[in-house]
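Visitor: can you look at this prediction? I've put the sequence above it.
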Amino acid sequence: MNQKHQEDLAHIRSMMERSSRFISLSGLSGVFAGLSALIGGIYVYQLFKVNGIDYLNDGHRLYSTNLVSELFWIGIIIMVVALVFAAFFTIRKSRKYNLPIWTSATKKMLFHLAVPLLTGGIFCLALIHYGNFGLVAPATLIFYGLAVVNAEKYTFSDIKYLGFSELILGCIALFNIGYGLIFWIIGFGILHIVYGLVMFKKYK
């Protein structure tokens, strides 16, 4: 009888979890988002070399308008690719476990993600407009970290560790201007891959 009560309670907790949190998010989404950022970061490093910029040794870098424009579009492409992977693996997991995708929890999570991300996007555009390129990478890490921490209550609670890690990394990058690409690769590449693998192993 006691075991039956425990099973009922576990079932109720599971139902509450499904109704209040977005649990279709797959760890593989993080892995492939990280791989996309890693590949993109390496491509940008090579792009700097082609343009005669020794990124790791040259403290005084000059960025042409064309190079800044190219970097902007590379960032957009990486973001789109990451979103496509996120959507693909989320839909696949939802179908596999018969989980609903578009729920009230999903809407709340996306809203709490979007507010800091959109604000951060506008802030970064202003930085680029005024030529403050060194602050763009730290700003993207900080606003992304804020967005993840903000949305944590509507999905797996483990995601907050990724958010706080991005925040810490972004704050460190603020005091190491000129090495933003390195911090960006660590934050959006390596941290995402590590987080994704941990999540995939834990919730597969």
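Guide: Arrived safely, thanks for sending.

Visitor: only C-alpha atoms from now on, for both contacts and neighbour counts.
Guide: Noted.

Visitor: for the chain, which segments count as helices?
Guide: Here the chain has its helices, by DSSP state H, at 2-20, 27-50, 65-96, 104-129, 136-151, 159-174, 180-184, 191-203.

Visitor: just say which of those is most tucked in.
Guide: Most buried of the helices of the chain by mean neighbour count (mean count of other CA atoms under 10 Å) is helix 136-151; its value is a mean of 24.

Visitor: now that helix and helix 159-174, what's the angle there?
Guide: The directions of helix 136-151 and helix 159-174 differ by 160 degrees, with axes from the mean of the first three to the mean of the last three CA atoms, to 10 degrees as the criterion.

Visitor: sorry, back to before: among the helices of the chain, which comes closest to residue 59?
Guide: helix 180-184 (12.2 Å; CA to CA).

Visitor: other SSEs contacting the closest one?
Guide: helix 27-50, helix 136-151, helix 159-174 (3 or more CA pairs under 8 Å, 6 or more residues apart in numbering; DSSP states H and E).

Visitor: got these as JSON lines, with distance to residue 195 columns?
Guide: Shown next, in JSON lines, are the helices and strands packed on helix 180-184 (distance: least, CA to CA, whole Å):
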{"stretch": "helix 27-50", "distance to residue 195": "7"}
{"stretch": "helix 136-151", "distance to residue 195": "13"}
{"stretch": "helix 159-174", "distance to residue 195": "7"}
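
Visitor: nearest to residue 116 among these would be which one?
Guide: Residue 116 lies closest, by CA to CA, to one member of the helices and strands packed on helix 180-184: helix 136-151, at 5.1 Å.

Visitor: pasting the second one now:
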Amino acid sequence: MDSKNYQEDLSHIRSMMERSSRFISLSGLSGVFAGLAAIAGAVYVYFVFQREGIDYFDGDRNIYSPALVRELMIIGTLILFVAVLSGYFFTANKSKKKGLKIWDATTKRLLLTFSVPLITGGVVCLGLLHHHLFPLIAPATLIFYGLALVNAERYTLTDVKYLGYCQIILGLLSLFFLGWGLIAWTIGFGVLHIVYGLIMHKKYK
């Protein structure tokens, strides 16, 4: 009997330590909605190409004008805003149900470790935009986003790093298929997010 209570106490202590050192309220549904937003944005971008008279699937490379790239970046920013907003909503809701604080020291550490590679990648993308190296922007966003996920794994769910690895690999592969950034971006930010979100929702439901 004492042995059983001892094991239960150890399990409770481990659970408390996990909660105090990791942000475990990350919702799988936030990944699903982020992926849906990315796919919806990609579909919209495809119609923007149609409007501009660009057949995206015609040829091996697609190089766009600076004005079109700026419009695409605005669309990407809006998609990011929707994804972050939905992520906050579902994560806050999950935290409330579990009786956990969404903003504490662990959350601050998570955001710091996540933001350093992400902000660095953002500056790199601005540099690529400035030098009109447009085909490199999509691979760069995938690679730096993946690095941000892997870097943040220590303060949240361990499974996040696997999504990060997939984003990095996809970004590296897309470096050899320049001009097909929309496809790589849709797979990385759309399909992979949905698959990851569904797995996490089922696993940590």
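Guide: Structure's in. What do you need? Everything numeric in this text was worked out from a predicted model, so none of it was measured.

Visitor: thought residue 159 of the first structure was touching residue 148?
Guide: Yes - using CA atoms under 8 Å, residue 159 of the first structure makes contact with residue 148 at a distance of 6.9 Å.

Visitor: quick one: contacts for the nearest residue to residue 137 of the second structure once chain neighbours are set aside?
Guide: Leaving aside its chain neighbours, residue 137 of the second structure sits nearest to residue 125 (5.6 Å; criterion: CA to CA, 6 or more residues apart in numbering). The contact partners of residue 125 of the second structure, taken as CA atoms under 8 Å, 6 or more residues apart in numbering, are 137, 140, 141.

Visitor: residue 125 of the second structure and residue 145 of the second structure: what is the separation?
Guide: Counting by CA to CA, to the nearest Å, the gap from residue 125 of the second structure to residue 145 of the second structure is 12 Å.

Visitor: likewise for residue 24 of the second structure?
Guide: From residue 24 of the second structure across to residue 145 of the second structure, the span is 20 Å (CA to CA).

Visitor: also residue 122 of the second structure?
Guide: Computed as CA to CA, the residue 122 of the second structure to residue 145 of the second structure distance reads 10 Å.

Visitor: now residue 155 of the second structure
Guide: From residue 155 of the second structure across to residue 145 of the second structure, the span is 16 Å (CA to CA).

Visitor: ok, which of the helices and strands packed on helix 180-184 of the first structure comes nearest residue 90 of the first structure?
Guide: Closest to residue 90 of the first structure of those, according to CA to CA: helix 27-50, at 7.4 Å.

Visitor: how about residue 169 of the first structure, what does it touch?
Guide: Residue 169 of the first structure touches 138, 141, 142, 183, 187, counting by CA under 8 Å, 6+ apart.

Visitor: who's in contact with the closest residue to the first one other than its chain neighbours?
Guide: The reference is to residue 138 of the first structure. Nearest residue to residue 138 of the first structure in three dimensions, chain neighbours excluded: residue 170, at 4.5 Å (CA to CA, 6+ apart). Under the criterion of CA under 8 Å, 6+ apart, the neighbours of residue 170 of the first structure are 137, 138, 139, 140, 141, 142, 183.

Visitor: what's the closest non-adjacent residue to the last one?
Guide: Leaving aside its sequence neighbours, residue 183 of the first structure sits nearest to residue 173 (CA to CA, 6+ apart; 6.4 Å).

Visitor: looking at it, that neighbour is touching residue 142, isn't it?
Guide: No - the pair residue 173 of the first structure / residue 142 is not scored as a contact, 9.6 Å apart, by CA under 8 Å.

Visitor: quick revisit: how about the contacts of residue 169 of the first structure, which pair is most distant?
Guide: The span of the contacts of residue 169 of the first structure, defined through CA to CA, is set by 142 and 183 at 11.3 Å.

Visitor: can you pull the contacts of the closest residue to residue 40 of the first structure other than its chain neighbours?
Guide: Spatial nearest neighbour of residue 40 of the first structure, chain neighbours left out: residue 78 (6.6 Å); criterion: CA to CA, 6+ apart. By CA under 8 Å, 6+ apart, the contact set of residue 78 of the first structure is 36, 37, 40.

Visitor: how many residues are close by residue 60 of the first structure?
Guide: Close neighbours of residue 60 of the first structure, defined as other CA atoms under 10 Å, add up to 10.

Visitor: quick one: it from residue 54 of the first structure, how far?
Guide: Residue 60 of the first structure sits 10 Å away from residue 54 of the first structure, going by CA to CA.

Visitor: show me what the residue nearest to residue 138 of the first structure lines up with in the second structure.
Guide: Matched by TM-score structural alignment, residue 170 of the first structure corresponds to residue 171 in the second structure.
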